[in-house]
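Sequence first, then the predicted structure, then my questions.
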Amino acid sequence: MEKSPQKYSEQEKHLIFNQEFIPLIDSAYNFAFRLTLDEDDAKDLVQDTYLKVFRFIESFQKGTNAKAWLFRILKNNFINDFRKKVKEPNKTDYQEVENFYNSENADTDLNLTTDLRVEIIQGMIGDELVTALNSLAVDFRTVIILSDIEGFTYEEMSKILNIPIGTVRSRLHRARNILKEKLRTYAQQMGYKTDKPEHN
């Protein structure tokens, strides 16, 4: 159970805000951008989120994961206020996502290439990778972002998304499979062979 809000002086509030949350603003923007797929919406979402962070900062327990707490507020803010305003993708940081999927850790971190050969992923251009990720339903896109890009644990994701850990696991498994199939289709269109052995 979460503890009751603490009482901080104004000076303590500003100190916690500046030390714990200001350094995370770039990460918050990246998360907001991947949710909204729009630069202006992402900036608005981050600004509104940081206003809420400061307003409710007494609910933050010092010594806990500030990034997870911040992302939970941002995600809730997105659901409550911004989801209905999400626009079609028109601006994307292709290089950032391409670098992640082409990284040496992509196989172990994402488990995307366990039955889709590494060379298929590495041979694809960023546009197709990002299009596949962005085409996922926002709930599936979010778990991929939180787990495979931001590196949150299942427990942290459960708190951020306010869903049981079992739901996190099943949603992430389904999201990875959907993304894998989208990438497989792209790979086939590019002429790669994507046959894979049967597995359980």
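Yes, it's here.

C-alpha from now on. contacts and neighbour counts both.
Noted.

Show me what the helix or strand hosting Thr185 is in contact with.
If you go by DSSP states H and E, Thr185 is part of helix 165-189. With contact meaning Cα atoms under 8 Å, 6 or more residues apart in numbering, helix 165-189 is reached by 110-112, 116, 120-121, 124, 128-129, 132-133, 136, 140-141, 143-144, 154-155, 157-158, 193-194.

now stretch 138-156
Outside stretch 138-156, the residues that reach it (Cα under 8 Å, 6+ apart) are 31, 34-35, 68, 100, 109-110, 133-134, 157, 165, 168-169, 171-172, 174-176.

Comparison target below:
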Amino acid sequence: MNQKDSLLIHIDALYRSALYLVKNEHNAYDLVQEAYLKAFKSLRNGEIVNNERAWLFKILMNTFINQYRKSKTEPSLVDFDSIESFHKSIKEEVLTPSNTENEAAFDELLDSDVKKALEELPDDFRLVVLLSIVEGFSYKEISKMLNCPIGTVMSRIYRGRKLLKEKLTGYAKKHGYERE
């Protein structure tokens, strides 16, 4: 299996995260397609990517952030060259294969109320919560992906979880997870 083919095994996880980011199937598809286009272009130089999953999510997040900024008529601060520096920084890290069975089970367990609560989180919080809780990335990996301090990542995850807890208190009581 060549490098490009091995990148495609992560498409479902990327699409799921893109769907939560943009809240629209068509836009999520476009976002994933754009991320893969950038990834394939960067592989032209023949370098081997060791942590494909993290590298693809970095590209996806940068693409989302750039599109979001562009839509708000702000100048883009993240360019394609930053992906190359990220790639070099993770070159030594070990690739951990995604567990598609767990991902499918997670999707089945998510009730529409839980999905709605995730979608309603502000972008900054939703992004780190998805990367941490749903996709299983470490704080350090998320910090590299989003190009922000690890303390910021930890704070956003904490605040995002707190917001989720507030939104899902009724759901938890209704389903017997929390006593009234």
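That came through, no problem. These figures come from a predicted structure and were not determined experimentally.

thinking again about what came up before, show the buried residues in the contacts of stretch 138-156 of structure 1.
31, 34-35, 68, 109-110, 133-134, 157, 165, 168, 171-172, 175-176 (16 or more other Cα atoms under 10 Å).

The residue sitting nearest the centre point of structure 2 and Gly170 of structure 2, how far apart?
Central residue of structure 2 (Cα atoms, centre = their mean): Leu131, 4.5 Å from the mean position. Leu131 of structure 2 is 25 Å from Gly170 of structure 2, where distance means Cα to Cα, to the nearest Å.

Then Met154 of structure 2?
Using Cα to Cα, Met154 of structure 2 is found at 26 Å from Gly170 of structure 2.

Kindly report the same for Lys4 of structure 2.
Counting by Cα to Cα, the gap from Lys4 of structure 2 to Gly170 of structure 2 is 45 Å.

what do you get for Leu121 of structure 2?
The value you get for Leu121 of structure 2 to Gly170 of structure 2, if Cα to Cα is used, is 17 Å.

Can you tell me what Leu35 of structure 1 aligns to in structure 2?
Per TM-score structural alignment, the equivalent position to Leu35 of structure 1 in structure 2 is Leu21.

Need the three-state assignment for that match.
Of the three states, Leu21 of structure 2 takes helix according to DSSP: H, G, I helix; E, B strand; the rest coil.

where exactly do the helices run in structure 1?
10-16, 25-36, 39-55, 66-77, 94-102, 106-110, 118-122, 126-134, 138-144, 154-161, 165-189 (DSSP state H).

In structure 1, which residue range corresponds to stretch 148-161 of structure 2?
Mapped onto structure 1 using TM-score structural alignment, stretch 148-161 of structure 2 spans residues 163-176.

Can you report how many residues lie near the equivalent of Ile11 of structure 2 over in structure 1?
Taking TM-score structural alignment for the superposition, Ile11 of structure 2 sits opposite Ile25 in structure 1. Neighbourhood size, Ile25 of structure 1 [other Cα atoms under 10 Å]: 15.

For Ile25 of structure 1, which non-adjacent residue is closest in space?
Using Cα to Cα, 6 or more residues apart in numbering and skipping the chain neighbours, the partner closest in space to Ile25 of structure 1 is Val46 (7.8 Å).

now the closest residue to Leu24 of structure 1 other than its chain neighbours: how far from Leu74 of structure 1?
Nearest residue to Leu24 of structure 1, sequence neighbours excluded (Cα to Cα, 6+ apart): Lys67, at 6.9 Å. Distance of Lys67 of structure 1 to Leu74 of structure 1, given as Cα to Cα: 10 Å.

between these two, which one's more packed in?
Leu74 (26 against 20).

mind checking how far that one is from Phe82 of structure 1?
Where Phe82 of structure 1 is concerned, Leu74 of structure 1 sits at a distance of 10 Å (Cα to Cα).

got it, and Thr108 of structure 1?
Applying Cα to Cα to Thr108 of structure 1 and Phe82 of structure 1 gives a distance of 33 Å.

who has more neighbours, the two?
Neighbour totals were compared for Thr108 of structure 1 and Phe82, and Phe82 leads with 17 against 11 (other Cα under 10 Å).

Help me confirm that the more buried one comes into contact with Lys43.
No - Phe82 of structure 1 is beyond contact range of Lys43, at 11.4 Å (criterion: Cα atoms under 8 Å).

Relative to Asn102 of structure 2, how far out is the spatially closest residue to Pro149 of structure 2 that is not a sequence neighbour?
Once flanking residues are discounted, Pro149 of structure 2 sits nearest to Ser143: 5.9 Å by Cα to Cα, 6+ apart. Separation of Ser143 of structure 2 from Asn102 of structure 2 (Cα to Cα) stands at 24 Å.
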